[in-house]
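**Student:** quick one: sequence and predicted model below, then my questions.
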Amino acid sequence: MKELQRFSRKYQKEMGWEINPSDYEASRASLLNNYMLLTTEIAEVAEELRKAFNMTNHNIQQGISEEKSFELAKESVREDLGKEFSDCLAYICKIANFFEIDLEESFYSKMEEVKNRSNKDIKYIKK
């Protein structure tokens, strides 16, 4: 993750896509714009999932097994879904870099916190 953040910082500088650090209002406007772009990319992830579910349901209606239908759908959206996740990750890295957040350190720390929560979600097991 550290290497990804380093790459992201360099790439955004080369492309002229850095968050504007000149003053509060410029930073605020730039951060809000990048947040808006991130949420747009997250919506595109949802659209790829929707495509996969619709394709699965269509194939099931055509007589293909549920398992095979879902595998075909996952295969069909894999590349585009990867691109959308990459877009999301680029914006997350950009914002994290602006705030000088080490995402790798933050991730592991958060996962440890979640592991130790007393109000964990309970997984439903289908019988």
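**Tutor:** Now that the structure is in, tell me what you want to look at. From a predicted model like this one, the values you see are computed outputs, not experimental measurements.
**Student:** make it CA atoms for all contacts and neighbour counts henceforth
**Tutor:** Noted.
**Student:** can you map out the helices along this structure?
**Tutor:** For the chain, applying DSSP state H gives helices covering 2-15, 24-61, 66-98, 103-115.
**Student:** also this one, for the comparison:
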Amino acid sequence: MRNLQEFTKGYQKELNFHIKEDSYERSKVSLLTNHMLLTTEVAEIAELLRELCVTAEQKMEDGIDEVTAFRQAQEQVSVEMGKEVSDCIAYLCKFGNFFERDMEKDFYSKMDEVKNRK
């Protein structure tokens, strides 16, 4: 994760995709814009999940067994799913970088917190 954060920091600055920090107003607009863009990418994942289910159900109606139908539908959306998940990771890294977070450390800390809930 640290490597991803470091890569995205340079990549996003190079392309001028980083969250602007030169004024409150620009930061606010940039944060809100990037939040909207992230939610759009999450919605695209939802659309692929819908496509997965619809495709699997169509294949089952055509007589393909449930497991095979689901696997074929999964393969059909796999490449696009990878792209959309990657877009989400890029936006999340952007937020992590803006707030100067070590996302890898935060991730494992959060997973420990979840694991230890009662």
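**Tutor:** Noted; the coordinates are in hand. If you're wondering where the values come from, they're calculated on a predicted model, not measured in any experiment.
**Student:** possible to save the helices of the first structure as TSV with mean neighbour count?
**Tutor:** Output for those, formatted as TSV (neighbours: other CA atoms under 10 Å):
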stretch	mean neighbour count
helix 2-15	14
helix 24-61	16
helix 66-98	17
helix 103-115	12
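**Student:** and the gap between R28 of the first structure and M15 of the first structure?
**Tutor:** 20 Å (CA to CA, to the nearest Å).
**Student:** do the same with R117 of the first structure
**Tutor:** From R117 of the first structure to M15 of the first structure the distance is 41 Å (CA to CA).
**Student:** contacting residues around the spatially most central residue of the second structure?
**Tutor:** Geometric centre of the second structure, nearest residue: C88, 2.4 Å, by CA atoms, centre = their mean. Applying CA atoms under 8 Å, 6 or more residues apart in numbering, we find C88 of the second structure in contact with 38, 41-42.
**Student:** same thing but 6 Å
**Tutor:** L38 (CA atoms under 6 Å, 6 or more residues apart in numbering).
**Student:** what's the match for it in the first structure?
**Tutor:** Alignment note: C88 of the second structure maps to C88 in the first structure; criterion TM-score structural alignment.
**Student:** how near is that match to M1 of the first structure?
**Tutor:** Taken as CA to CA, the span from C88 of the first structure to M1 of the first structure is 14 Å.
**Student:** just E112 of the first structure next, same as before
**Tutor:** As judged by CA to CA, E112 of the first structure and M1 of the first structure stand 17 Å apart.
**Student:** same deal with Q62 of the first structure?
**Tutor:** In terms of CA to CA, Q62 of the first structure sits 43 Å off from M1 of the first structure.
**Student:** one more: I19 of the first structure?
**Tutor:** 20 Å.
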